[in-house]
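In: Sequence and predicted structure are below.
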Amino acid sequence: MAHQFVDSSAISSSPGPVADAQRLVILDILRGFALWGILLMNIEWFNRPVSEIGQWDESQQGLSLAAGWFVRLFIEGKFYTLFSLLFGMGFAIMLRHGKATGRDYFAWFSRRLTVLFLFGLLHLVFLWSGDILHSYAMAGFILLGMVWLFDKGYLQDLHRPHNQLRVALWWLGAPSVLLLLAALLFSTQDTGNQHEQDWQYEQAVEARAKLLMSGATPMPVDENSTELSEPELLELDARLRAEELKQNALELEQEIQALGQGTFLQASAFRLQQATAEFPFSLINILLAIFPLFLLGYALQGSGMIENYQRYSRVWKLLCCGGIGIGLPLSLWALILMQAPRFELDSWLGAVAYSLYYLSQYVLSAGYLGGLLWLCSQPRWLARLSGLAAMGKMALTHYLTHSLVLSLLFFGYGLGWYGQVDRAWQLLIALALLICQLLISPWWLTYFQFGPLEWLWRCLTYKAWQPFRRLKPKMD
């Protein structure tokens, strides 16, 4: 490939997007690679309720069960992490480009993030409630605010890339590590017999709650009494659990009805309602996961390690071997714990499993990043993987195209495949769509400078009509 690095001396001083000659092609390759994993994970949630994310599909068997294990072990959460890192890296490049042009970077990047937020909001309401773009936009505003503070002379210690790396890694790892330590500490405070008794009690509550849901006659309990027997306490806990299960089942049925059988307007109204209810949890995810990943990507780009990635091939090889060598066993261990009979009712076991699983996502994602950078630092592998660059250059268009195509295949206002396609066939559909995009992308970029949505994003960001078609070379 002709352009592997960004030459800061070559950055144009004229307003407008980063030119082809100024693009860091390795980022486009990484984006193209990330798109594959994102679709292989996301397609399941066009066929199942998004509210069940993180839960196993117990109906899968044979090849479909194997496909589910494959996605959860190798893909789920790992490519989302990689894509977030890449956003932070791209932020750093565009910010440097904006400063070099002499424009007010805060104003134009605020417009860029605002447009991204609107894209995400439209995507969330009219196509798919699993949208990540609006969260990226909000996390981007936090990162933009941090850079603005740097320029005003604040947070100078954090201005250094190595300090940003340290803070980002602690920010990412601390919640999972603290949860894991708390769960382990709790387990040491609880005797084996007591823990066994607690689990048996939870089993009894769950069984009684399911009986109540199926129409069993409630046992009379004087709820005003201060001295209740153990059976009476169990009955009260079972009633609460039954109400919780009924509410969950009702919400699940509403989602299935709206998406699997509803009209476009009904599905859109449901997605808007769901997004509003989930907004507080989105903010938590932005603060605990997305922003520190942006900061980590910003720091990696600022350190020069990505721009000059070929100089660090040994580092990338070590990161690849360490990340995959540690991340895969962690992920497998966590998934095995999640399959344990006690997992649903044992809060200590659940805390351990989820902590290990989230940590494995970061570690394995680092292994994937290191592996791809290590391969691309070798000319023969760079040539082999260069086909991903065209996909990566059109990442926004491809990401939203995934949702458009899959919503028309699965939802009730389309072909109505919702809930009818097993996991193995889902992966085949995703692979077919990705191969089409892999083939179409270089053809499209032969005639156009950007993907259609990338072009629209730039026009709205710069408040000017950007060139779209490529000029045909003159014939001698």
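Out: Received it, and whenever you're ready, just let me know what you need.
In: only C-alpha atoms for contact and neighbour calcs from this point on.
Out: Will do.
In: So which bits of the helix or strand that residue 178 is a member of are buried?
Out: Remark: residue 178 resides in helix 161-189, with elements defined by DSSP states H and E. For helix 161-189, the neighbour count (16 or more other CA atoms under 10 Å) marks 161-162, 164-165, 168-169, 171-173, 175-177, 179-180, 183 as buried.
In: ok, second structure coming up, stack it against the first:
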Amino acid sequence: MPRSDHLHPLDPGARLQSADAVRGFALFGVLLVNMFNFGAYSPEWTGTLDQTFNAAMHAVFETKSWRLFAMLFGFGFALQLAKVESLGGANLWFYFRRITILLVIGMGHALFYDGDILMEYALLGYILPAFRRLAAGTLLALTLLLMFAFPVGNVVDSLREASAPIEADASLSLAELRHNHPYLGTLGDVFETNAEVIPPRLWNELNEPESSFAIFAMILLGFQIGRSRLVHDAARHTKNWRSILRWGIATGLAFAAFEWYLSHYHGYAAFEGNTASMAIRFLGDLMFLFGSTALALAFAAGILLLAEQGKWNTLLSLLQSLGRMGLTIYLSGTLMFTLLFYGYGFGQLYLLGPVATTAYAVVFFTVQIIFSIWWLRFFRYGPVEWIWRCLTYLEVQPLRIPASGGSPATANRRGRP
């Protein structure tokens, strides 16, 4: 049986560039949604432009971005597993060590930002191998079942309350939130506050739209997409991706429009402040659940189809550079927006509305694009990715690109992300 030390890192030039482009797109959505958590969500921003930007963020990025991110995690696992099993299947130690390192990175990140997703991905990643041999139909059925935990769980909660309407929570005003918030204190205050989320409680709030059940459902879906090789052989499956694009856009937009109607005329809200009846909330939850999933798949399909056409290479190369060093980009986004919002930085916590927050997100993302393009001219991996690989393989990996070696970004498009 092959020895585990036969596993070696994939050459960066052998990556699936189309998958990297999808990841790059998802990274902007994750950055934007994370930044909205620091005041831009508030209903106190009543200006027409602010409300328009808030609605656009919700329609295009909210939930869709993390769904794409979770799918890509499952997709990457499918490719890693294929590599491991090609060497005899006795190398899962490699996968578990990789996941453990990701967990540690996530714990460090969570000290700065309590919305970290890396820890949850890592903990769910520990149980993912148990599902790797399920048939495609069984895996998709399980995915659907996990997704329904959100709307069905809310119905159960409503029944426990004797069918009483769900009252809106009394939210604090922005003025109150700006007063003595721990994030406006020292770095130690921030760490002390955020340490409470380490490790994440996977069993909490399982009926929420972004619960562990929902995340694991997307991971399983991405795993099945990886096994099907729809992305690897995208040119052969153009018809499938076009069907996904058409279905995703039509379904996603229709469901989003209906959700908007329920929100504005019946008091529905996917996250908080819900005043709708149980029946309306269940219907709205279904619209939000399947609409956001459909749009996430449509975004991925659209990017994959553009990548196959070739004429979009210049634009997609910007997203690909971000996707190749996705972990570095994700963490650097937190570094930038915490410096903007926290007290040890510029102290803008709860002071920026949707328009200003979006503008800063675009500026930060532009900086990340410029940095990633520059960095990858000289180095094989992003800085955090390089550390992750060194620890995973228990040896120092080559980082700098040889002067005569050319850029790996122009090499073969096959491989794992």
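Out: Nice, thanks for sending it over. Every value quoted in this text rests on a predicted model; they were computed, and no experiment measured them.
In: what's the spacing between the residue mapped onto residue 303 of structure 1 from structure 2 and residue 222 of structure 2?
Out: In structure 2, the residue paired with residue 303 of structure 1 is residue 228, using TM-score structural alignment. The gap separating residue 228 of structure 2 from residue 222 of structure 2 is 10 Å, by CA to CA, to the nearest Å.
In: One more: residue 370 of structure 2?
Out: Here the distance between residue 370 of structure 2 and residue 222 of structure 2 works out to 29 Å (CA to CA).
In: And for residue 158 of structure 2?
Out: Noted for residue 158 of structure 2: a distance of 32 Å to residue 222 of structure 2, by CA to CA.
In: Residue 325 of structure 2 too?
Out: Distance of residue 325 of structure 2 to residue 222 of structure 2, given as CA to CA: 19 Å.
In: Could you do residue 302 of structure 2 as well?
Out: Distance of residue 302 of structure 2 to residue 222 of structure 2, given as CA to CA: 16 Å.
In: same question, residue 187 of structure 2
Out: 37 Å.
In: Looking at those two, which one has more neighbours?
Out: Remark: of residue 187 of structure 2 and residue 222, residue 222 carries more neighbours, 24 against 16, as counted by other CA atoms under 10 Å.
In: Excluding chain neighbours, what is closest to that one?
Out: Spatially, and ignoring its direct neighbours in sequence, residue 222 of structure 2 is nearest to residue 71 (3.9 Å; CA to CA, 6 or more residues apart in numbering).
In: what does residue 413 of structure 1 give?
Out: residue 263 (5.2 Å).
In: Translate the one you found into the numbering of structure 2.
Out: With TM-score structural alignment as the criterion, residue 263 of structure 1 lines up with residue 186 in structure 2.
In: and if you look at residue 435 of structure 1?
Out: Under TM-score structural alignment, residue 435 of structure 1 pairs with residue 366 in structure 2.
In: element containing that match, please.
Out: Using DSSP H and E, residue 366 of structure 2 maps to helix 354-378.
In: In the lengthiest helix in structure 2, which residues are buried?
Out: In structure 2, with assignment by DSSP state H, the single longest helix is helix 278-309. Buried residues in helix 278-309 of structure 2, defined by neighbour count with 16+ other CA under 10 Å: 278, 280-305, 307.
In: Output the contacting helices and strands for that helix.
Out: Using 3 or more CA pairs under 8 Å, 6 or more residues apart in numbering; DSSP states H and E as the contact test, the elements touching helix 278-309 of structure 2 are helix 17-36, helix 64-86, helix 149-160, helix 238-266.
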